[in-house]
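> Using only what follows, build the 3D model:
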Amino acid sequence: MPGRDLDLLIDAARAAGRIAHGFWRQSPETWDKPGGAGPVTAADLAVDRMLKEELRAARPDYGWLSEETPDDPARLAHDRCFIVDPIDGTRAFIEGDTSFAHALAVAERGRVTAAVVYLPERDALYAATEDGPATLNGKPIAAAQPDHAGGATVLTSASTLAPEHWAGRTPPPVRRVFRASFAWRLCLVAEGRFDATLTLRPSWEWDIAAGDLIARRAGATVTDRSGAGLRFNRPDPRADGVIAAGGALWQVLQGGLATPGSQPPTLRKTL
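The predicted model follows:
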C-alpha cells in the first residue's frame, strides 16, 4: 500500500505544481490569516481544493489534515490520514521565489508511510516510503553524517540560536542558513546539502510530516526538541519543535539545548 500511496501522492503533487504555476508571479489575491498565522493566497486555496477532491476520491477511507482546511476531528477515527501543506513557503511564493513546495504525506497510526515534497519551479521531487529509499527525482539520496557541530550548516532562524535557548548560554558553532519552506529544509538535510535543520517552536504536522519520512529514510535522525520521535494525526497536530540531523550532530544539538523550563515563554513566529 505505501507504494501505491506514493504514486498517488506524486501525481497529486505534480498537479498541484501546475495549478500553483498559474498563479505564480501573477500577483495572486493575498490576505492574512487570523491570529497572526501568516499569509494565504488564492493559489493556496485552489491547490487545497484540488488535493482534497482528488486524494479523498482515491482513498475515501483516509482522514484529512491540511493547513488550508478547517480541522475536522473525524480524522482521528481513521487509521490512515492525508497530511498536506498545499503551499509550504507561501511568503516565498508571494515574492515570486522558486523555493515554495507542495508537501503531501500519508500517516498510518501515527507514523508516516508515504511522502512527497515537490518544488515545481525547480522541478525537484523528493519522495519516500517507509520501506524504501529517499529519492530526489527518482535517484537515492543520503544525509550527511557529521561527527561534530563545528562548521556544520544548519537551516534555522536566527532566534533559534539565541544564547538563552542553549545550556550555558552557548549556541553551537554552526553556520546558519534559512529557507522559507520547512518541508524543503528537511529534504535538504536528507539530500546532504545541509547538515541539520532545527526549530524550537511548536511545528504543525503539515509542515513536517512529509519531510520527516524523507529525512529519516535518507539516514537522518528526526525528533522533537526533547528527543522523542515524531507522531502524526494527533488531536493537537503540533510537534514540540523539530531537530533533524545526520550522524552525531543530532546528539550535539539536542543535548545542547537548555531545558524547556528555562526557556522564555515565546519564540519568534519564524520556523
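> going forward, measure contacts between C-alpha atoms and count neighbours the same way
Will do.
> Please spell out which residue in this structure sits farthest from the middle.
Centroid-distance maximum for the chain: residue 168 at 29.7 Å, with Cα atoms, centre = their mean.
> and that one, that's in a strand?
No - using DSSP: H, G, I helix; E, B strand; the rest coil, the secondary structure at residue 168 is helix, not a strand.
> Without its sequence neighbours, what residue ends up closest to it?
Closest residue in space to residue 168, ignoring its immediate chain neighbours: residue 258 at 7.7 Å, by Cα to Cα, 6 or more residues apart in numbering.
> Around the one you found, how many other residues sit close by?
Neighbour count of residue 258, defined by other Cα atoms under 10 Å: 18.
> surely residue 12 meets residue 52?
No - in this structure, residue 12 is not within contact of residue 52 by Cα atoms under 8 Å, at 9.8 Å.
> Looking only at neighbour counts, state which of these two leads.
Neighbours per residue, other Cα under 10 Å: of residue 12 and residue 52, the larger number sits with residue 12, 22 against 19.
> Which helix or strand contains the more buried one?
helix 2-23 (DSSP states H and E).
> what does that helix contact?
43-44, 46-47, 50-51, 54-55, 86, 102-106, 113-121, 127-130 (Cα atoms under 8 Å, 6 or more residues apart in numbering).
> same question, stretch 29-45
Applying Cα under 8 Å, 6+ apart, the contact partners of stretch 29-45 are 19-20, 23, 28, 68, 86-87, 90-91, 94.
> Likewise for stretch 69-85?
48, 61-68, 102-109, 205-207, 209-210, 233-235.
> May I have the distance across it, first residue to last?
Counting by Cα to Cα, to the nearest Å, you get 10 Å between the two ends of stretch 69-85.
> same thing with stretch 95-105?
26 Å.
> next one: that stretch to chain centre, how far?
Distance of stretch 95-105 from its chain centroid, counting by Cα atoms, centre = their mean, to the nearest Å, is 11 Å.
> Show me which residues of that stretch are buried.
99-105 (16 or more other Cα atoms under 10 Å).
> same deal with stretch 21-28?
The neighbour-count check on stretch 21-28 (16+ other Cα under 10 Å) flags 23-24, 28 as buried.
> Going by distance to residue 250, which of the residues you listed wins?
Closest to residue 250 out of the buried residues of stretch 21-28 is residue 24 (36.1 Å), distances taken as Cα to Cα.
> surely the closest one meets residue 90?
No - using Cα under 8 Å, residue 24 is not in contact with residue 90; the gap is 10.6 Å.
> residue boundaries of the strands in the stretch 51-200 of the chain?
Applying DSSP state E, counting those that start in this stretch to the stretch 51-200 of the chain gives strands spanning 63-66, 80-88, 101-108, 111-119, 124-129, 135-136, 139-140, 153-155, 175-177, 196-204.
> Let's have these in a markdown table, adding distance to residue 187.
Compiled in a markdown table, the strands of the stretch 51-200 of the chain are given as follows (distance: least, Cα to Cα, whole Å):
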| stretch | distance to residue 187 |
| --- | --- |
| strand 63-66 | 20 |
| strand 80-88 | 13 |
| strand 101-108 | 11 |
| strand 111-119 | 8 |
| strand 124-129 | 7 |
| strand 135-136 | 9 |
| strand 139-140 | 12 |
| strand 153-155 | 11 |
| strand 175-177 | 14 |
| strand 196-204 | 10 |
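> how about this one, so we can line them up?
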Amino acid sequence: MRGPDDDLSLLVDAARAAGVIALRYWRQDPQSWEKPDDAGPVTEADLAVNDELQRHLTGMRPDYGWLSEESEADPARLDARRCFIIDPIDGTRAFIAGQEGFSHSLAVAEGDRIVAAVVYLPVSGRCYTAAADGPAQLNGQPITPSDAGIDGASVLTYRAASDAVHWRGGMVPGFTREFRPSLAWRLCLAAEGRFDAALSLRAAWEWDIAAGSLIAERAGAAVTDRRGHRMRFNSPRAMVDGLIVAGPRLHGELLDALQS
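Model prediction:
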C-alpha cells in the first residue's frame, strides 16, 4: 500500500509542473474575473493549473477524492479513504498584480488528517514539504518555528485581527502585525521561524491551509483552529474555524489572550 512518502513525491512533482504553467501567465496580463458571491478573483492561470493538477493527480491516484478551490464540489470525496486538497494558485490577487508571493498548495488527507503536503512558490523556487511520518523541510533542509513570546512577536495576520474586540478585556497584545498574500505561505513562514506566528480569526477554506498545517506541525509548531481544537480536513463544509500556528509557547499565549 502507498505511504505518505509516495504521495509526497507525487505532490512535489505536480507542484513543480504547476509552477511551469503558472509562470507562462505571470506578468502576461492573464484574463481574470470575480467569482460569484464575493468569493474573490480567479484567472485563466488558476483554471489551467487546476485542470493539469486534476488530470495528473487523479490519473495517478484514481481512488482518491478531489477537493479544489477551482473545481465543482464532488460529494464522493467524503467517502474516499484519501483525498487531494488543492489550491491551484493561493494568492491570486498577488498573481494578478505581478507580485512574487503566490504559491501552489497541495495536500493529501487520510480520513480527516493531512498526511502529505507541499507548498511551492515558483518565482523564488521555495518548496516546503512534509509527510506525516517525517520532518518539515524547505528545499530539503529541516525547518523549525521560533521560540518567541507574545510581546514583540511578528504575527502574520490581517488588519482586523488587531481590533480590541477579539482580545480578552479589550487588551490587544504587543505583537507586530505582518502580512503576506498567500495564506499557505504564511503558515510555512511561521513553520520556519521567519515570522513567529500565523493567525486568522476568520473561517479558512481547507485548500488554503491543509498543506501548510502539516508542514507547520511537522516543523514543531502548535497548529489548531482559533479555539485551540485540532484541525480536521475533508469535511462537508471544507472550512476550519480560523487558525493559530506558532511555536508552543507563543501559541499558548495567543490562545489565552483571545476572547473565547
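> Once they're superposed, tell me the TM-score.
For this chain pair, the superposition-based TM-score is 0.98 by TM-score structural alignment, normalised by the length of structure 2; 258 aligned residues with a Cα RMSD of 0.6 Å.
> what's near enough to touch residue 175 of structure 1?
For residue 175 of structure 1, the contact set (Cα under 8 Å, 6+ apart) comprises 151-154.
> Now check structure 2 for the residue matching it.
In structure 2, the residue paired with residue 175 of structure 1 according to TM-score structural alignment is residue 176.
> hmm, back to that, from residue 162 of structure 1, how far off is the residue farthest from the centre of structure 1?
Counting by Cα to Cα, the gap from residue 168 of structure 1 to residue 162 of structure 1 is 12 Å.
> what's the answer for residue 193 of structure 1, then?
For residue 193 of structure 1 relative to residue 162 of structure 1 (Cα to Cα), the value is 24 Å.
> What count of nearby residues applies to the counterpart of residue 57 of structure 1 in structure 2?
Counting by TM-score structural alignment, residue 57 of structure 1 lines up with residue 59 in structure 2. Other residues near residue 59 of structure 2 come to 11 when the count uses other Cα under 10 Å.
> One more: the one 4 residues further on?
Per other Cα under 10 Å, the neighbour tally for residue 63 of structure 2 reads 13.
> what's the closest non-adjacent residue to it?
Nearest to residue 63 of structure 2 is residue 80, by Cα to Cα, 6+ apart, at 7.1 Å.
> That neighbour and residue 4 of structure 2: what is the separation?
16 Å.
> What of residue 110 of structure 2?
9 Å.
> Of those two, which one has the most company?
Ranked by neighbour count (other Cα under 10 Å), residue 110 of structure 2 and residue 4 place residue 4 first, with 20 against 17.
> Which residue range of structure 2 does stretch 18-27 of structure 1 align onto?
With TM-score structural alignment as the criterion, stretch 18-27 of structure 1 aligns to 20-29.
> cool, stretch 116-125 of structure 1 as well?
The alignment of stretch 116-125 of structure 1 onto structure 2 (TM-score structural alignment) covers residues 118-127.
> Check which residues of that stretch are buried.
For stretch 118-127 of structure 2, by 16+ other Cα under 10 Å, it's 118-123, 127.
> which of those residues sit farthest apart?
Going by Cα to Cα, the pair spanning these furthest: 118 and 123, at 15.4 Å.
> returning to what we had before: could you dump the buried residues of stretch 118-127 of structure 2 into CSV and include distance to residue 190 of structure 2?
Below are the buried residues of stretch 118-127 of structure 2 laid out as CSV (distance: Cα to Cα, whole Å):
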residue, distance to residue 190 of structure 2
118, 15
119, 13
120, 15
121, 16
122, 19
123, 20
127, 15
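> with the residues you listed in mind, which one is nearest to residue 244 of structure 2?
residue 119 (18.2 Å).
> and the closest one, how far is that from residue 153 of structure 2?
Using Cα to Cα, residue 119 of structure 2 is found at 24 Å from residue 153 of structure 2.
> Likewise for residue 143 of structure 2?
Distance, residue 143 of structure 2 to residue 153 of structure 2, using Cα to Cα: 18 Å.
> These two: which has the busier surroundings?
More crowded of residue 143 of structure 2 and residue 153, by other Cα under 10 Å: residue 143, with 24 against 19.
> Pull the contacting residues for the equivalent of that one over in structure 1.
Matched by TM-score structural alignment, residue 143 of structure 2 corresponds to residue 141 in structure 1. Residue 141 of structure 1 makes contact with 133-135, 190-192, 218, according to Cα under 8 Å, 6+ apart.
> can you do 10 Å?
The neighbourhood of residue 141 of structure 1, defined by Cα atoms under 10 Å, 6 or more residues apart in numbering, consists of 126-127, 133-135, 187-192, 214-215, 217-219.
> same thing with residue 176 of structure 1?
Counting by Cα under 10 Å, 6+ apart, residue 176 of structure 1 has contacts 151-158, 160-161, 194, 196-197.
> between the residues you listed, which has the most around it?
residue 196 (34 neighbours).
> my guess is that residue meets residue 223, correct?
No - using Cα atoms under 10 Å, residue 196 of structure 1 is not in contact with residue 223, being 11.8 Å away.
> between these two, what contacts are shared?
Joint contacts of residue 196 of structure 1 and residue 223 (Cα under 10 Å, 6+ apart) are 243-245, 250.
> Most neighbours out of these, which is it?
residue 245 (32 neighbours).
> Once you drop chain neighbours, what's closest to it?
Nearest one to residue 245 of structure 1, counting by Cα to Cα, 6+ apart, is residue 196 at 4.3 Å.
> same check, this time on residue 112 of structure 2
Nearest non-adjacent residue to residue 112 of structure 2, counting by Cα to Cα, 6+ apart: residue 233, 4.5 Å away.
> What residue in structure 1 is paired with the one you found?
In structure 1, residue 233 of structure 2 lands on residue 232 (TM-score structural alignment).
> where does residue 245 of structure 2 land in three-state SS?
Residue 245 of structure 2 - assigned by three-state DSSP - is strand.
> Pretty sure it sits against residue 223.
Yes - counting by Cα under 10 Å, residue 245 of structure 2 sits close enough to residue 223 to count as a contact (4.7 Å).
> shared neighbours, the two?
Residues touching both residue 245 of structure 2 and residue 223 (Cα under 10 Å, 6+ apart) are 187, 191, 198, 212-213, 216-217, 251.
> Those residues in helices, which ones?
Secondary structure from DSSP state H places 187, 191, 212-213, 216-217, 251 of those in helices.
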